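Chemist: From the sequence below, what's the structure:
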Amino acid sequence: MMRAFTRETSKVVAIPGVNCDTDQIIPGRFLKADRAQGYGQFLFHDIRRNEQGELDPSFPLNQPGAENATILLVEDNFGCGSSREGAVYALVDHGVRAVIGPSFGDIFYNNALKNGVVPVRLPVEDCEALADHLARFPDAEVTVDLTASKVTLPGNLGTHPIVIDAFARECILQGLDEIEMTFTYMEQIKAFETDRIASHSWLDR
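Modeler: The predicted structure follows:
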């Protein structure tokens, strides 16, 4: 079930790499695993490990305190490649609530919205400024406020609008998928059907 998202304040982990594809986010060989066990353990599995299969301490997600961060900063075209929804499952199961970047793969972007992960598009220069700030102040926090549709960056980097589809935004705010959101309009749907049949009696034959 999708977790509702209204406002999240967190440290930010900057993930390096332009065109980070879904196979880097979660390698395809793990997609057969039972998700009940959690896909978070497979997040960036291969790129966060060295040749011996051990966690690389230099990889940002492996550094002290990073495991508690719920916001990622990524580079251009994050989530490109295949349509695997497992990439978003891995983020969700790891605890990631929002991803900030200049651009995202289209299918990844839509999968994120459907699973309650907020993809925040910011201009390249703002993302680079945030990355520079985080390099100097690794404990700096960012606030993603979906209720107010804005993201507040640390220091003097300002506040920027979050622009996502209105229906998707409402679903995420309420923690409902598209079908569950439709059910919230059941009384209106029933009323419409009753009125429609009353005015077009032949529909009920």
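Chemist: make it CA atoms for all contacts and neighbour counts henceforth
Modeler: OK.
Chemist: what residue is smack in the middle of the chain?
Modeler: residue 117 (2.6 Å; Cα atoms, centre = their mean).
Chemist: ok, that residue - contacts?
Modeler: Counting by Cα atoms under 8 Å, 6 or more residues apart in numbering, residue 117 makes contact with 88, 92, 96-99.
Chemist: Kindly report the same for residue 102.
Modeler: Applying Cα under 8 Å, 6+ apart, the residues contacting residue 102 are 74-77, 121-124, 127.
Chemist: Let's compare: structure for the following, please.
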Amino acid sequence: MEKFTTVTGIAAPMPLVNIDTDMIIPKVFLKTIKRSGLGVNLFDEMRYDRQGNEIPDFVLNKPAYRDAQIIVAGDNFGCGSSREHAPWALADFGIKSVISTSFADIFYNNCFKNGILPIILPQEAVDVLMKDAEKGANARMEINLEAQTVTASDGQVFAFEVDAFKKHCLMNGLDDIGLTMEKAASIDSYEAKAGTLRPWV
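Modeler: Reported below is the predicted structural model:
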């Protein structure tokens, strides 16, 4: 998992509330167990028509937002089923952070495990950032995880809270496997000792 320190990029405005995980990645694409390759199907039913053609009005199909790294979203982002494919699809598309007033708990935690920073801010702050995102490609936001700030293109700064352990994991690029591997020496030592004490196991 990549380390998350600072992201400066285009933010896509998605003011719709209750964007659920089936909207993020429809169930038809859940057959894979690979984290890669799902970005092309992110928001599939909103991005493409029934013939597979792009819907021009959808925000991520607009030239200004094709390289968006941040989403400014409506309330309750990531609700619905607990599928981890949702953050997989976001990450594979290139989304590094989602800003909203609230997230579904499971989706929120899955984001951290997949290198995405979900940021919770008050409605007033999200409103300001939504307007900023609507400016298009010339308006770049900066997210600084160490300082726990979001800076709009006009210089307004908004502070956010984040769990210290989750922050540590993101800043050091540690998913669950990475956290386990940090203890590799202790695990090897335990296994060697256990093998000596219980050779029949």
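Chemist: Could you quantify their similarity as a TM-score?
Modeler: The TM-score (TM-score structural alignment, normalised by the length of the second structure) is 0.86; 193 aligned residues with a Cα RMSD of 2.4 Å.
Chemist: rewinding a little: from the contacts of residue 117 of the first structure, which land in helices?
Modeler: Judged by DSSP state H, those include 88, 92 as members of helices.
Chemist: Between the contacts of residue 117 of the first structure, which sits nearest residue 107 of the first structure?
Modeler: residue 88 (10.4 Å; Cα to Cα).
Chemist: Wait, that closest one touches residue 110, no?
Modeler: No. Proximity of residue 88 of the first structure to residue 110 does not meet the contact threshold set by Cα atoms under 8 Å, at 9.9 Å.
Chemist: Looking at the two, which one has more neighbours?
Modeler: Shown here are residue 88 of the first structure and residue 110; by other Cα atoms under 10 Å, residue 88 has more neighbours (28 against 18).
Chemist: Grab the nearest non-local neighbour of that one.
Modeler: residue 112 (5.9 Å; Cα to Cα, 6 or more residues apart in numbering).
Chemist: List the residues that contact the one you found.
Modeler: Residues counted as contacts of residue 112 of the first structure (Cα under 8 Å, 6+ apart) are 88, 118-119.
Chemist: if we can go back for a sec, just among the contacts of residue 117 of the first structure, which is most surrounded?
Modeler: Highest neighbour count within the contacts of residue 117 of the first structure, by other Cα under 10 Å: residue 88, with 28 neighbours.
Chemist: Quick one: distance of stretch 110-127 of the second structure to the chain centre.
Modeler: Here stretch 110-127 of the second structure is found 8 Å from its chain centre; the criterion is Cα atoms, centre = their mean, to the nearest Å.
Chemist: Same question for stretch 54-73 of the second structure.
Modeler: Distance, stretch centre to chain centre, for stretch 54-73 of the second structure: 16 Å (Cα atoms, centre = their mean).
Chemist: OK, contacts around the closest residue in space to residue 150 of the first structure that isn't next to it in sequence?
Modeler: Closest residue to residue 150 of the first structure apart from its sequence neighbours, by Cα to Cα, 6+ apart: residue 161 at 4.3 Å. Applying Cα under 8 Å, 6+ apart, we find residue 161 of the first structure in contact with 149-151.
Chemist: Just give me which of those are shared by the second structure.
Modeler: Here is what carries over to the second structure from the contacts of residue 161 of the first structure, by both residues aligned by TM-score structural alignment, their matches' Cα atoms under 8 Å: 149-151.
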